[in-house]
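Asker: predicted coordinates and the sequence they were generated for:
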Amino acid sequence: MKEPAKKRKLPSPDLSSRLTECRDFFALPELSHLPAERKSRALDELRATGTYVQSAEEILIGAKLAWRNHARCVGRKHWRTLKLLDARHATTAEDIADACFEHLRVATNGGALQSVVTVGPPPLPDGREYRIISPQLIRYAGYLGDDGSVVGDPAHLDLTALAIRLGWRGEGTAFDVLPLMIQTPEEPIRWFDVPRELVLEVDFEHPNYRWFAGLGLKWHAVPAVSNMDLEIGGVRYPCAPFNGWYVNTEVGARNFSDTDRYDMLPTIAKKLRLDMSSDRTLWKDRALVELNRAVIHSFRESGAYMVDHHTVAKQFVDHVDREAKAGRECPTDWSWINPPMSSGITPTFHRLYDPPDMDIRPNFVSRGSSGCPFS
């Protein structure tokens, strides 16, 4: 007796599953304006060749729905605003890098961030793929010292080591922007420096404490995730960077607070002269709040858009209610949509949601350690 079929995982599903996804995709209300023969042509092409060519309109609709369907994203209220950069013509590493740099240019928008997805070529018929190795288009290097200490972001020690093996050299600071690393079916991994004018960074200062600026902290404004596959209607795009904008807690309560990242809470607590003799003094909590105040203040002063965790929680609840009125479920991973600080005083904490259906399509599908934009 056969074992029951398991849930589909990467690599891409078999043809039968992709034909089902194609039928379901063209049956969606958002594509009801397309002529019936378009669905038939797509199915025929998929049966005959294992894939089919989607129109830019179909990809944009699919990408918007992928964002709407992604159970771990708290920013889905704005799914309709997504812009598409069609880069399926980019078949060399240099062409893909140029498309990524155009993505950063459009997304940054002078600080008034825009949500953008860039869609590169699908896999070749033999299964070989175009890949952006970097987990985001902008990442900071991490350098491991002989004594075990780390300069920069510990999350990217391996990525930094790979870049160095490929010939890249950083300046050795805590905020060296790593090169963009790309692999194509015809080329080994190649690296490309991200043009400095495309990296909008925010220097951190505190509204009350002058010493905070002396810590030398900063972060990039555009969180463009590039290690997720975009699956639309039976077609998979393994090269599809996507961005929204940061929630303050992603930067202040994770990137700078996690002990395996920049681990800044002890430094800030000392500057605040807090009693660190015991966790019961809540020194971590107090340092965390002041760090996040600095993040929110600094982004606002710089003109780079960021949303605070209270506002985005209200926006998400509004989105869930709007989806219910439209007769749609809103698959949600409760543990991801609640912020990593002050969760109990946000509206997302005090309600239940539709189960997090990770197999719903269209969707952005994680192939790395990061399950959701953005960190």
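Answerer: Ah, there it is. Residues are numbered from 1 along each chain as shown.

Asker: from now on I want contacts and neighbour counts done on CA atoms only, so please keep to that.
Answerer: Noted.

Asker: so residue 242 sits against residue 107, correct?
Answerer: No. Residue 242 is beyond contact range of residue 107, at 9.4 Å (criterion: Cα atoms under 8 Å).

Asker: who has more neighbours out of these two?
Answerer: residue 242 (30 against 26; other Cα atoms under 10 Å).

Asker: and the gap between the more buried one and residue 310?
Answerer: Using Cα to Cα, to the nearest Å, we find residue 242 at a distance of 24 Å from residue 310.

Asker: same deal with residue 323?
Answerer: 20 Å.

Asker: who's more crowded, these two?
Answerer: residue 310 (18 against 15).

Asker: tell me which helix or strand the more buried one sits in.
Answerer: Residue 310 is located in helix 309-325, with elements delineated by DSSP states H and E.

Asker: list the buried residues in the next helix or strand after that helix.
Answerer: Scanning forward in sequence from helix 309-325 by DSSP H and E, the next helix or strand is helix 334-337. For helix 334-337, burial by neighbour count (16 or more other Cα atoms under 10 Å) applies to 334, 337.

Asker: so what secondary structure elements neighbour helix 334-337?
Answerer: Applying 3 or more Cα pairs under 8 Å, 6 or more residues apart in numbering; DSSP states H and E, we find helix 334-337 packed against no helix or strand.

Asker: start and end of stretch 24-39, how far apart?
Answerer: 10 Å.

Asker: quick one on the thing from earlier: show me what counts as buried in the helix holding residue 310.
Answerer: Result for helix 309-325 [16+ other Cα under 10 Å]: buried residues 309, 310, 312, 313, 315, 316, 317, 319, 320.

Asker: which helix of the chain spans the most residues?
Answerer: helix 283-302 (DSSP state H).

Asker: pretty sure residue 144 is touching residue 159, no?
Answerer: No. If you go by Cα under 8 Å, residue 144 and residue 159 don't touch, sitting 11.8 Å apart.

Asker: which one of these two is surrounded by more residues?
Answerer: Remark: of residue 144 and residue 159, residue 159 carries more neighbours, 21 against 16, as counted by other Cα under 10 Å.

Asker: secondary structure class for the more buried one?
Answerer: Following DSSP: H, G, I helix; E, B strand; the rest coil, residue 159 is assigned to helix.

Asker: any idea which element residue 231 lies in?
Answerer: strand 228-232.

Asker: by contact count, what packs against that strand?
Answerer: Against strand 228-232 (3+ Cα pairs under 8 Å, 6+ apart) you get helix 15-26, helix 56-69, strand 235-237, strand 363-366.

Asker: turn these into CSV, columns for mean neighbour count.
Answerer: Output for the helices and strands packed on strand 228-232, formatted as CSV (neighbours: other Cα atoms under 10 Å):
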stretch, mean neighbour count
helix 15-26, 18
helix 56-69, 21
strand 235-237, 23
strand 363-366, 24
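
Asker: next one for the comparison:
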Amino acid sequence: MTTDANVTFTNDWDTATEVKTDDTNMDKTLPSPLNVDSRSTKPIPPAYISAYWWPKQSSFNLRFRNNTISVNIGQGLYNTGINGISGPPFEAGAMLAPINPFTADTDYRFFFFAGPAILPPLISSYISANLPALSTYIRKNPIDFGKFGEFSVILRQFEAESFVCMYATMNPAGPSQWRMNVILNFTGEAGGDFSWGSWSTGLTLRTKSMSFLLQTSLDLRDLSNPSFVLNTFQVSIMDYSLSTSVPLPKVLPAYQMAGLVNTKWNKDILDGLNELLRRLLKGKSLSPGFEVSTSLNPGPVIHRRTWMSSPAMQAKTLNRVTFPSTHDAHAFDLSTTLGQIKYPDDAFLWDLDPGSAPTDGQSPHGS
């Protein structure tokens, strides 16, 4: 039995993207080159790919723009997983979502993405700024997620060792309408009260790596009744452990548990999460109010490390200088405490280069 997958490539750039594929020991492969129009997904329906039956690791590379995504596909002695993503950070994304591993049906859905790198650092910063407060809030004010088909969950604990955004884009879909593609990765544990039919228990899930693909639609045409809908929810789990046994015939490996989430339980999960989103939009879920921090610290903005030395910036007086894409000095790792003012004017700025600033606050060009 060979490992196979249905594959799509989503181009979130505002210009077309050409995707080229090279492979090793593959049977069925993605069409190459594949030309994907701006803000679109191809192929539709998804392309079918499969590993070769000969006993050897199968793999392929997707090359587009300045990025390469390397993927293994196989089972048994071989593996299925992302070997690596190279190129400009956050401009490429991948999700290998199990659906029917080790069955006669297709084993995986592979989602690949290309797009601008603007949102991921901001989303990660937003998450980081609010995680400690959110964990404390949940311990004091458990969140009732309601029903997910036969399941119900009350979250009482959420402890993240790492919770980061790997890929994210937001594209227009019409007047005051947008589509978002987001991939998040979580390491940590979550626990609370879990019910499945008539069976209920306290349950804690821990994982070293769990990825989520979220595809959403945002509609703000009616500001009195905004709509935020989760259209796609897929997971990939490296491993997991449960504090209590659940009523399944056996303990399922991570890929089979992810397969159930992505198929059998998926509609119930989507319905439950969308109901939670509706409650959030109406302000009915986080009570007492949870104050959200907007102090972002995404780090240096890519491709703007020399912005201060550009001719356009050098021509400005100090009172006209603003930080690009943010009003927060933390985004550039700048100190929020002003140093001593030793100079009568700003003439010393004209010859500065984009290297490191003097650590003692002294001008390198004279006293």
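Answerer: Yes, it's here. For clarity, every value in this text was computed on a predicted model and none was experimentally measured.

Asker: give me the TM-score for this pair.
Answerer: TM-score for the superposed chains, counting by TM-score structural alignment, normalised by the length of the second structure: 0.24, backed by 155 aligned residues with a Cα RMSD of 7.3 Å.

Asker: the longest helix in the second structure is where?
Answerer: helix 119-140.

Asker: for that one, buried residues please.
Answerer: For helix 119-140 of the second structure, a neighbour-count test (16+ other Cα under 10 Å) marks 119-131, 134-135, 137-138 as buried.

Asker: now the helix holding residue 310 of the first structure and helix 56-69, what's the angle there?
Answerer: 110 degrees (axes from the mean of the first three to the mean of the last three Cα atoms, to 10 degrees).

Asker: gap between residue 56 of the first structure and residue 290 of the first structure?
Answerer: Taking Cα to Cα as the measure, residue 56 of the first structure falls 45 Å from residue 290 of the first structure.

Asker: what's the burial count for residue 94 of the first structure?
Answerer: When neighbours are counted by other Cα under 10 Å, residue 94 of the first structure comes out with 15.

Asker: picking up where we left off before, now for the helix or strand following the longest helix of the second structure, which elements pack on it?
Answerer: Next along the chain after helix 119-140 of the second structure, taking DSSP H and E as the criterion, comes strand 143-148. With contacts taken as 3+ Cα pairs under 8 Å, 6+ apart, strand 143-148 of the second structure sits against strand 151-174, helix 266-281.

Asker: pick the most buried one from these.
Answerer: Most buried of those, by mean neighbour count (mean count of other Cα atoms under 10 Å): strand 151-174, with a mean of 19.

Asker: what's the angle from the following helix or strand past that one to helix 119-140?
Answerer: Using DSSP H and E, the next helix or strand after strand 151-174 of the second structure towards the C-terminus is strand 177-196. Inter-element angle recorded for strand 177-196 of the second structure and helix 119-140: 30 degrees (by the same axes, to 10 degrees).

Asker: strand 143-148 and strand 177-196 of the second structure, what's the angle between them?
Answerer: Using the same axes, to 10 degrees: strand 177-196 of the second structure against strand 143-148 is 90 degrees.

Asker: which strands and helices lie in contact with strand 177-196 of the second structure?
Answerer: Other elements packing on strand 177-196 of the second structure under the criterion 3+ Cα pairs under 8 Å, 6+ apart are strand 92-98, strand 151-174, strand 199-219.

Asker: which of the residues in the first one are buried?
Answerer: So that's strand 92-98 of the second structure. Buried residues in strand 92-98 of the second structure, defined by neighbour count with 16+ other Cα under 10 Å: 92, 93, 94, 95, 96, 97, 98.

Asker: what's the following helix or strand after it?
Answerer: Immediately after strand 92-98 of the second structure, counting by DSSP H and E, sits strand 108-114.

Asker: report the angle between the axes of that next one and strand 92-98?
Answerer: Angle of strand 108-114 of the second structure versus strand 92-98, following the same axes, to 10 degrees, is 170 degrees.

Asker: who are the packing partners of strand 108-114 of the second structure?
Answerer: strand 4-11, strand 92-98.

Asker: how about a markdown table for those strands, with distance to residue 236 of the second structure added?
Answerer: Below are those laid out as a markdown table (distance: least, Cα to Cα, whole Å):
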| stretch | distance to residue 236 of the second structure |
| --- | --- |
| strand 4-11 | 14 |
| strand 92-98 | 5 |
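
Asker: out of the ones you listed, flag the one nearest residue 156 of the second structure.
Answerer: Closest to residue 156 of the second structure of those is strand 92-98 (Cα to Cα; 27.6 Å).

Asker: who's in contact with residue 166 of the second structure?
Answerer: Applying Cα atoms under 8 Å, 6 or more residues apart in numbering to residue 166 of the second structure gives the contacts 90, 93, 120, 182, 183, 184, 185.

Asker: I figured the last one hits residue 161, correct?
Answerer: No. In this structure residue 185 of the second structure lies outside contact range of residue 161 using Cα under 8 Å: 10.7 Å.

Asker: ends of stretch 235-242 of the first structure, what's the gap?
Answerer: 17 Å.

Asker: with stretch 248-267 of the first structure instead?
Answerer: This stretch, stretch 248-267 of the first structure, spans 19 Å end to end (Cα to Cα).

Asker: one more: stretch 26-45 of the second structure?
Answerer: 20 Å.

Asker: what secondary structure does residue 235 of the second structure sit in?
Answerer: strand.

Asker: could you check how far it is from residue 178 of the second structure?
Answerer: Using Cα to Cα, residue 235 of the second structure is found at 23 Å from residue 178 of the second structure.

Asker: more neighbours: which of the two?
Answerer: Each of residue 235 of the second structure and residue 178 has its neighbours counted (other Cα under 10 Å); residue 235 has more, 24 against 17.

Asker: show me what contacts the residue lying closest to the more buried one once chain neighbours are set aside?
Answerer: In space, and not counting its chain neighbours, residue 235 of the second structure is closest to residue 212: 4.6 Å by Cα to Cα, 6 or more residues apart in numbering. The contact partners of residue 212 of the second structure, by Cα under 8 Å, 6+ apart, come to 182, 183, 184, 185, 233, 234, 235, 236.

Asker: list only buried entries from those residues.
Answerer: Counted by 16+ other Cα under 10 Å, those give 182, 183, 184, 185, 233, 234, 235, 236 as buried.

Asker: could I get the residues you listed as a markdown table with distance to residue 167 of the second structure?
Answerer: Converted to a markdown table, those look like this (distance: Cα to Cα, whole Å):
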| residue | distance to residue 167 of the second structure |
| --- | --- |
| 182 | 6 |
| 183 | 5 |
| 184 | 7 |
| 185 | 10 |
| 233 | 15 |
| 234 | 14 |
| 235 | 14 |
| 236 | 15 |
